[in-house]
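K.L.:
Based on what follows, work out the 3D shape:
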Amino acid sequence: MGDLERAVANAAALWTALAESREQEHVRTDSYLVVEGGRRGRRVMVLSPSPSAADVDELKAQATRPSAGGVTFEDAYGAVDLSGLGLVKRQLAVMIRQPSPLPELPTPVVKIALTDDPKDLPTIERIAVDAFPLETFQPYGQGEAFPRALFERDEINYFVATREDVPVGITMTVEAGGSAGIYWVTTLPEHRSLGIGRALMHVVLEHHDDRPATLTAATAARPLYESLGFETLTMSSWWSGAPS
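P.N.:
Sure, this is the predicted structure:
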């Protein structure tokens, strides 16, 4: 399995786990994953660099079929051209870091802990929904974005940053597809620019030091990840459609 395939497989594992824990209808084939989220939106992922003509037709149908919550269509391979279908396109970097020593971390202002305590789940979920933000899960409702069933899955790990005993940041990792996928590196707005995201990343990478780490990064976050040794594999096409 190549590096890009590892990253795509990991992201597919995350969205499959989310669909199962949220009890959302979903279909997964060798070429695509479709998750029906209702008012939370439909998620479509391309899982193959060369889907068949029939699969491309199905993917285009899923991208344009009405959805109460809109559509997010993720294509790291650039395999499906959705131009002219009324969708908005943006590009995000798919990045990977091979196991290697980390640069020295300045003295952190927070404590970072891996948690398996269910009592921490509402705090983790609330920070992700409000600070990332997860707009389709606003206003916040406990257990809607990260149900208890997701917390109990072996492949999912949660990390919490606390400052003066107050939770101020979180991230989630997924162990699947031969890599550790990193998702929702998030700090509360009033605690940003203090190095909390970097501290979270250090602990996560140290915890998963036996395998490649993968993530998808917005432009503003790329300098942080590059300073930690991540390299860009490709610019993934993300198409979005408004609720209908």
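
K.L.:
going forward, measure contacts and count neighbours with C-alpha atoms only.
P.N.:
Fine.

K.L.:
For this structure, which residue occupies the most central location?
P.N.:
Nearest to the mean C-alpha position of the chain, by Cα atoms, centre = their mean, lies Tyr183 at 3.9 Å.

K.L.:
Surely it is in a helix?
P.N.:
No - using DSSP: H, G, I helix; E, B strand; the rest coil, the assignment for Tyr183 is strand, not a helix.

K.L.:
The residue nearest to it when sequence neighbours are not counted: what secondary structure?
P.N.:
With sequence-adjacent residues excluded and distances taken as Cα to Cα, 6 or more residues apart in numbering, Tyr183 is closest to Met172, at 5.2 Å. Recorded secondary structure, Met172: strand (three-state DSSP).

K.L.:
From Lys89, how far off is Met172?
P.N.:
26 Å (Cα to Cα, to the nearest Å).

K.L.:
So for the two, which residue has more residues nearby?
P.N.:
The neighbour comparison of Met172 against Lys89 (other Cα atoms under 10 Å) goes to Met172, with 21 against 15.

K.L.:
To compare against the first, here's the next sequence to fold:
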Amino acid sequence: MRQVADESTVLLRGQVTLGLVPGAAAAAHEFDLPAIPAGFHEEHPQAEIALTEDASERMLTAMNRGDLDLAVIGLADEEPPPGVSVQVLVDDSPVAAVARTTTPSPPPDRTSIPLAELRDRPLISLPRGTGISSLAPSRAAGGPVGSQVAQSARTELACVRGELRTTVGAMTTRSTSADRPTSVPLTEAPLRQARNSAALWIATGRSRGHEVIRRRGFVAVDGGERAGLRILIQESDLDPGELAELSELARRAAGPVNAEDPFSSTDLGHLGMRSWQMPVMLRLPGPVGEPALDVFRVRRPEDLQAAEQIVIEGFELDGFTPYRPGELFPAALIEQPGVEVYVASHDGVPAGACVSVVDDGIGSHYWVGTSSAFRSRGVGRAVMLGSLAHLADLPLTLTASKLGRPLYESLGYTVAAPSTWWGPPLP
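P.N.:
The predicted structure follows:
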């Protein structure tokens, strides 16, 4: 774990966030957990260390999303999840404690029991989302173990002790959350949009090999001279240190600087940037109509390049000209969990494209563009409908341009709040 933390400091620019599975301290006889962050801080006094406790599944999601850098988790499977680098700290067997009054009672000299024999017994287990909670259903023959869960324990010292493996993992991808809110109030839409936009740009930055900087109040992705610096405001109350750091990043940027502030609360005028406003919009779960054109999810390199060229043309991204295949949309982008690219075709010719992102149970759309040769033919509506089909049961947010707003309103989106965007001054 110390080795993983040391390697991570090169990338994290002074901040490491560590997650712990509930009860991790109970394994202190196996490894000195408190000494690790203490020693790390002694060696790197300028680095910030944040600690949090959660279930393994939720921490994996947080690591994928970029909110955690390292986590001590429990894994019941032999193989780690995709995109996870794992170092095993504790490898232990689960122990089932059975009262002697249990009917039928196991023989007093018995030291083991097949999981299948626990299938019909009420169990006390760790909370859902921890490693051992997924062990019983996945291993028992003939049906899930413990279909009657009598109680959820908060530590390993309850009736079931020890997750199979306590591990520390470092992840470079992000994933969607299994927790899906069915409703989001309009007042919460700016925060949800801020988080989703950050998830998109973290995934984009990593897939391009760009530097990703995360702070409490903002995320920044530095793409150099052509892609520029993208700043995503994450909180409405940036502290003076965050604003100073953000300003210094903008001053040192080799390329154009663009910032999104869904809260319209951070003034960047001192950087000589111009500002404009676009609405954050919210769509609650509901049915979606059929697109009038063929819309498909991009899986092949040639289709990804077609989408890339449509977006570069439609959004007039001069920084990406002359065109370099894979610069805007690298092949690795569509391999990021939760990120999907869609293309609408007109008579077999790619005509429109968009990107959808699902993060923490919320969906959003980006880069909704139409080729100039197919404008005013319903391509934008078609690509939106096609990409909305798999998101119909989720709350959705997006930031709408003036031209796009009527389309989104016709698809069930409602204006929630103004978002302030900052960019280079006009020539």
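
K.L.:
And the helices in the first structure, which stretches?
P.N.:
3-21, 53-64, 121-131, 148-151, 196-207, 222-227 (DSSP state H).

K.L.:
Burial check on the aligned residue in the second structure for Met235 of the first structure, number of neighbours?
P.N.:
Superposed on the second structure with TM-score structural alignment, Met235 of the first structure falls opposite Pro418. Residues near Pro418 of the second structure, counting by other Cα under 10 Å, number 19.

K.L.:
Give the equivalent position in the first structure for Ser364 of the second structure.
P.N.:
Per TM-score structural alignment, Ser364 of the second structure is aligned with Gly181.

K.L.:
And for Leu89 of the second structure?
P.N.:
Counting by TM-score structural alignment, Leu89 of the second structure has no partner.

K.L.:
Just say helix, strand or coil for Leu89 of the second structure.
P.N.:
Leu89 of the second structure - assigned by three-state DSSP - is strand.

K.L.:
Check the gap between it and Arg165 of the second structure for me.
P.N.:
7 Å.

K.L.:
and if you look at Ser371 of the second structure?
P.N.:
Counting by Cα to Cα - Ser371 of the second structure and Arg165 of the second structure are separated by 51 Å.

K.L.:
swap in Gly319 of the second structure?
P.N.:
Computed as Cα to Cα, the Gly319 of the second structure to Arg165 of the second structure distance reads 48 Å.

K.L.:
need the contact list for Lys189 of the first structure.
P.N.:
Slight slip there: residue 189 of the first structure is Pro, not Lys. Ala131 (Cα atoms under 8 Å, 6 or more residues apart in numbering).

K.L.:
just Tyr323 of the second structure next, same as before
P.N.:
Counting by Cα under 8 Å, 6+ apart, Tyr323 of the second structure has contacts Gln309.

K.L.:
That one pairs with which position in the first structure?
P.N.:
In the first structure, Tyr323 of the second structure lands on Tyr140 (TM-score structural alignment).

K.L.:
Can you report how many residues neighbour Glu135 of the first structure?
P.N.:
13.

K.L.:
If you drop the residues flanking it in sequence, what lies closest to it?
P.N.:
Val129 (7.0 Å).

K.L.:
any idea how far that neighbour lies from Ala9 of the first structure?
P.N.:
Distance from Val129 of the first structure to Ala9 of the first structure, by Cα to Cα: 24 Å.

K.L.:
Quick check: buried residues in stretch 90-97 of the first structure?
P.N.:
Within stretch 90-97 of the first structure, the residues scored as buried using 16 or more other Cα atoms under 10 Å are Gln91, Leu92, Ala93, Val94, Met95, Ile96, Arg97.

K.L.:
Residue range in the second structure corresponding to it, please.
P.N.:
The aligned range for stretch 90-97 of the first structure is 276-283, by TM-score structural alignment.

K.L.:
who's in contact with that stretch?
P.N.:
Residues from elsewhere that reach stretch 276-283 of the second structure (Cα under 8 Å, 6+ apart): 186, 189-190, 193, 262, 395-402, 412-422.

K.L.:
Quick check: closest non-adjacent residue to the aligned residue in the first structure for Ile233 of the second structure.
P.N.:
Per TM-score structural alignment, the equivalent position to Ile233 of the second structure in the first structure is Val46. Nearest residue to Val46 of the first structure, sequence neighbours excluded (Cα to Cα, 6+ apart): Tyr32, at 4.6 Å.
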